[in-house]
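>>> only the shape, not the letters, is given here:
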């Protein structure tokens, strides 16, 4: 048993030395373009985790929701009631497209949300801006993906993180992103007849 522990400790010491050597080369700091996409659950939840980290570090941040809007969510209630001075929250959408059933109105609201997003991103005092479900707006061509890509490349302040969530992220944005995570669906309770529940989905 002692020999197993000694072997393990030696292995971990070598691993730590190799890891420390790699970490010593990582010296750059920059504002990232981050994408959470895929069919699996957790895209917005993960992004809100980043927003709460910013809040915990007293870093000003902001959220723009492009689609959600027809219901209260725990994230919005918590931020608006307790952290409004650190995080601006703008719910610009009016619900999912199958609920609104008004394409012209959806386009109008998405354009207004993008205008607000640009205003928030340009203020370089903000460390992070979350564009929640913008990928959905782009998927349905409510926004021009080339315009969004080009604007981010030309105007995003160097130290500002921008997080874009939603299924079906466009290739044009994946190409310019620094960090892309695809959530993979393995199982979901909805398929077994379980409805969306507070504390899990909203």
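Cool, the structure landed. Everything quoted here is computed from the prediction, not taken from an experiment.
>>> all contacts plus neighbour counts: C-alpha atoms, from now on.
Fine.
>>> hey, where'd the helices end up in the protein?
Counting by DSSP state H, one finds helices in the chain at the ranges 2-23, 43-56, 74-82, 97-100, 103-122, 134-139, 145-155, 171-176.
>>> the third one to helix 43-56, inter-axis angle?
For helix 74-82 and helix 43-56, the angle between their directions (axes from the mean of the first three to the mean of the last three C-alpha atoms, to 10 degrees) works out to 20 degrees.
>>> helices or strands next to helix 74-82 in the packing?
Judged by 3 or more C-alpha pairs under 8 Å, 6 or more residues apart in numbering; DSSP states H and E, the packing partners of helix 74-82 are strand 87-91.
>>> buried ones in the strand it packs on?
Using 16 or more other C-alpha atoms under 10 Å as the test for burial, strand 87-91 gives 87-91.
>>> hold the first one in mind and look at this next one:
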């Protein structure tokens, strides 16, 4: 690696000063705050992991929050166990699903559980004490029409408190939800160890 010359360093400083001035000008126009509708979707890993990262940020700031899991069953996960054992006073955690559809093999029961989870979610979102509510894997429930996406979008548009953040995760997010959302991230799959015969592992997937 070639050591930078004094001229290189001076040019770099000037370039960064211009960038900072431009950035400061942009930031001066950003003064509004609002409760966001945030969607994590796509085939890649990390949708729920990123959402739980925001939940733990809320916990770190002593902000009350809540989680409703729509699909995942009652299996032990690191996030769930940590929240229930250490932070139950700051985060309400509700695992309402009984597993993926190929595991339950009971569509009527899946619909019943998804509907119950949605009713719980609405109660938690309406509660102004909750600064963030994570609806984990709700996109899957909407994909299979266990929950009507039109109802979800209408509720978020009309009943969500103005400063409450709602995070919705899962593959195949439907277009009406994407249109409503303030922030949408699609996780792209490039490589996954499952394709090489490696199963889900503690600390990585759960």
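Perfect, I can see it now. This structure is a prediction, so every number in the text was calculated from the model and none was measured.
>>> tm score of chain vs chain?
For this chain pair, the superposition-based TM-score is 0.99 by TM-score structural alignment, normalised by the length of the first structure; 202 aligned residues with a C-alpha RMSD of 0.5 Å.
>>> if we can go back for a sec, specify which member of the buried residues of strand 87-91 of the first structure is nearest to residue 80 of the first structure.
Closest approach to residue 80 of the first structure among the buried residues of strand 87-91 of the first structure (C-alpha to C-alpha): residue 89, at 7.0 Å.
>>> kindly reformat the buried residues of strand 87-91 of the first structure as TSV containing distance to residue 22 of the first structure.
Listed next are the buried residues of strand 87-91 of the first structure as TSV, based on distance: C-alpha to C-alpha, whole Å:
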residue	distance to residue 22 of the first structure
87	35
88	37
89	38
90	40
91	41
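>>> now the helices of the first structure in JSON lines, with mean neighbour count and distance to residue 67 of the first structure?
Formatted as JSON lines, the helices of the first structure follow (neighbours: other C-alpha atoms under 10 Å; distance: least, C-alpha to C-alpha, whole Å):
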{"stretch": "helix 2-23", "mean neighbour count": "11", "distance to residue 67 of the first structure": "39"}
{"stretch": "helix 43-56", "mean neighbour count": "18", "distance to residue 67 of the first structure": "12"}
{"stretch": "helix 74-82", "mean neighbour count": "14", "distance to residue 67 of the first structure": "14"}
{"stretch": "helix 97-100", "mean neighbour count": "12", "distance to residue 67 of the first structure": "8"}
{"stretch": "helix 103-122", "mean neighbour count": "17", "distance to residue 67 of the first structure": "8"}
{"stretch": "helix 134-139", "mean neighbour count": "22", "distance to residue 67 of the first structure": "7"}
{"stretch": "helix 145-155", "mean neighbour count": "14", "distance to residue 67 of the first structure": "16"}
{"stretch": "helix 171-176", "mean neighbour count": "15", "distance to residue 67 of the first structure": "19"}
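>>> dump the ones you listed to TSV, plus distance to residue 32 of the first structure.
Putting the helices of the first structure into TSV (distance: least, C-alpha to C-alpha, whole Å) gives the following:
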stretch	distance to residue 32 of the first structure
helix 2-23	18
helix 43-56	12
helix 74-82	22
helix 97-100	29
helix 103-122	12
helix 134-139	17
helix 145-155	11
helix 171-176	10
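>>> wait, which of those helices is closest to residue 164 of the first structure?
Taking the helices of the first structure one by one with C-alpha to C-alpha, helix 134-139 is closest: 6.2 Å.
>>> in the second structure, what residues pair with the closest one?
Matched against the second structure by TM-score structural alignment, helix 134-139 of the first structure falls on residues 138-143.
>>> and for stretch 42-49 of the first structure?
Using TM-score structural alignment, stretch 42-49 of the first structure lines up with residues 46-53 of the second structure.
>>> who touches that stretch?
Defining contact as C-alpha atoms under 8 Å, 6 or more residues apart in numbering, one finds that stretch 46-53 of the second structure is touched by 40-41, 79, 134, 136-137, 167, 169-170, 187.
>>> neighbours around the residue mapped onto residue 26 of the first structure from the second structure, how many?
Residue pairing (TM-score structural alignment): residue 26 of the first structure is matched to residue 30 of the second structure. Counted with other C-alpha atoms under 10 Å, residues neighbouring residue 30 of the second structure total 8.
>>> center of the second structure - which residue?
Central residue of the second structure (C-alpha atoms, centre = their mean): residue 51, 3.2 Å from the mean position.
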